[in-house]
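Undergrad: kindly return the folded structure for what I paste below:
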Amino acid sequence: MTTQLPDIEPLLAKLTEQVATLLSAEGRERCALVGIHQGGAWLAGHLQERLALPGEPGAIDIAFYRDDLARGGLQAEVRPTRMPIDIEDRVIVLVDDILYTGRTIRAALNEIFDYGRPAAVRLAVLLDRPGRELPVQADIAAHYIDLPARQRIKLRGPDPLHLVIEEARS
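TA: Have a look, this model is predicted:
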């Protein structure tokens, strides 16, 4: 079975439109974008620019919060978390590329709460695929895609951003 990957530009446009609607509903001044390294941070940067938001988005590295390090080991490059805003009572729009098992999001929430207590965390993802292992759901998803369990979808970039399918390692 060959899966047709969607074009990235229409996905970015849809994600931007949906995040703009969320910002309007929540109060633009109360919201802050925070992307998960690596793909989510790239997307948060694109959204920050497209939505003409001031400053830079936050970026978090969840490597130390993963519960599956024994399977894959620690990432070769651990990037610093950048939380450029006081998150107390703010609405954090957590941005990631692919929502699959929910484990990355769980780890990201742990990292965010180390920096304070936001009023809310809203999840915006480029792609959502079935296969949750944790009760995590996106508030915003630009596109839903179904892949066989043996395949993974990855966002590559940062310039240009593009999607690829890889065979999962055993």
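
Undergrad: contacts and neighbour counts: CA atoms only from here.
TA: Noted.

Undergrad: tell me where the chain has helices.
TA: All helices of the chain, identified by DSSP state H, fall at 8-26, 39-50, 69-72, 103-113.

Undergrad: ok now the second one, how far from the chain's centre?
TA: This points to helix 39-50. 9 Å (CA atoms, centre = their mean, to the nearest Å).

Undergrad: ok, residues contacting that helix?
TA: With CA atoms under 8 Å, 6 or more residues apart in numbering as the test, helix 39-50 has contacts from 16, 33-35, 54, 56-60, 95-97, 125, 155-158.

Undergrad: now the other sequence, so there's something to compare against:
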Amino acid sequence: MDQNVIILDKAAIERTITRIAHEIIERNKGVEDVCLIGIRSRGDIIARRLAQRIDQIEAAEVPVGIIDITLYRDDISSPHGAQPEVQATKINFDLNGKRIVLVDDVLFTGRSTRAAIDQIMDFGRPRNIQLAVLVDRGHRELPIRPDYVGKNVPTRLDEQIVVSLSEMDGEDKVELRKEQDRPRQPH
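TA: Below you'll find the model as predicted:
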């Protein structure tokens, strides 16, 4: 019996990106001083898609940055295990006084979000930081709440949310899987 469930398909992801883009524009009364920062390795793709959709809606380019939180994480603990690969953080704009929308694919414990906020604050002093996620699966360990949510998917701890995006995985889908079926890093 197949225990995997498609939560969002390609069309649903596109509609979700469009809705979140509209919500960002509405909440910020336009896009002046709005910047998107995606958490590597799928939040950055979602941030680029949001920026493209905002440009289509508002005819205004929104700066997009990429943040790698590897060195800021507190949940990578084994000094003898495989070391995570650190990739470049690319924020080529001034964060001071800006409205930052931090973008991630899945919100789970909140630890990745906390690490990203810590790193953003090392780059400058934004006016505020808002959080946009494609999927919120619950199980928070920290007091973190997203401002924009594509889909709320309450999960059990033995389940995983796997986000596949065409730029990285060849197709767009969000899947709910049992832990034993998981092929890559859990969310």
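
Undergrad: need the helices of structure 1 in TSV with distance to Arg82 of structure 1 and mean neighbour count, can you?
TA: Output for these, formatted as TSV (distance: least, CA to CA, whole Å; neighbours: other CA atoms under 10 Å):
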stretch	distance to Arg82 of structure 1	mean neighbour count
helix 8-26	21	16
helix 39-50	10	22
helix 69-72	22	9
helix 103-113	10	18
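
Undergrad: so which of these comes closest to Glu167 of structure 1?
TA: Ranking those by proximity to Glu167 of structure 1 (CA to CA) places helix 69-72 first, at 15.1 Å.

Undergrad: any idea how far the closest one is from the chain center?
TA: 21 Å.

Undergrad: can you give the contact residues for it?
TA: Counting contacts by CA under 8 Å, 6+ apart, no residue outside helix 69-72 of structure 1 touches it.

Undergrad: list the contacts of the residue opposite Val93 of structure 1 in structure 2 once aligned.
TA: Residue correspondence to structure 2 (TM-score structural alignment): Val93 of structure 1 is matched to Val101. If you count contacts by CA under 8 Å, 6+ apart, Val101 of structure 2 has them with Val34, Cys35, Leu36, Ile37, Ile129, Gln130, Leu131, Ala132.

Undergrad: switch to 10 Å and redo it
TA: Counting by CA atoms under 10 Å, 6 or more residues apart in numbering, Val101 of structure 2 touches 24, 34-38, 47, 64, 128-133, 147-148.

Undergrad: same question, Ile7 of structure 2
TA: The neighbourhood of Ile7 of structure 2, defined by CA under 10 Å, 6+ apart, consists of Ile13, Val135, Lys151, Val153, Ile161, Val162, Val163, Lys173, Val174, Glu175, Leu176.

Undergrad: got the helices of structure 1 as CSV, with distance to Met83 of structure 1 columns?
TA: Output for the helices of structure 1, formatted as CSV (distance: least, CA to CA, whole Å):
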stretch, distance to Met83 of structure 1
helix 8-26, 19
helix 39-50, 12
helix 69-72, 24
helix 103-113, 9
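
Undergrad: where exactly do the strands run in structure 1?
TA: 31-36, 58-60, 91-99, 120-128, 140-144, 151-156, 162-167 (DSSP state E).

Undergrad: with adjacent residues omitted, what lies nearest to the residue nearest the centre of structure 1?
TA: The centre of structure 1 sits closest to Asp96, judged by CA atoms, centre = their mean, with a distance of 0.8 Å. In space, Asp96 of structure 1 comes closest to Gly40 once its chain neighbours are excluded; the distance is 3.7 Å by CA to CA, 6 or more residues apart in numbering.

Undergrad: ok, now Val31 of structure 2?
TA: Val31 of structure 2 sits nearest to Ile25 (CA to CA, 6+ apart), 5.9 Å away.

Undergrad: any idea what the one you found aligns with in structure 1?
TA: Using TM-score structural alignment as the criterion, the counterpart of Ile25 of structure 2 in structure 1 is Ala20.

Undergrad: residues contacting that match?
TA: Lys14, Glu26, Arg28, Leu47, Arg50, Leu51.

Undergrad: measure it to Val91 of structure 1 for me?
TA: Counting by CA to CA, to the nearest Å, the gap from Ala20 of structure 1 to Val91 of structure 1 is 13 Å.

Undergrad: what sits in contact with each of those two?
TA: Joint contacts of Ala20 of structure 1 and Val91 (CA under 10 Å, 6+ apart) are Glu26, Arg28.

Undergrad: burial of whichever residue in structure 1 pairs up with Glu175 of structure 2, as a residue count?
TA: Per TM-score structural alignment, the equivalent position to Glu175 of structure 2 in structure 1 is Val164. By other CA atoms under 10 Å, 10 other residues sit near Val164 of structure 1.
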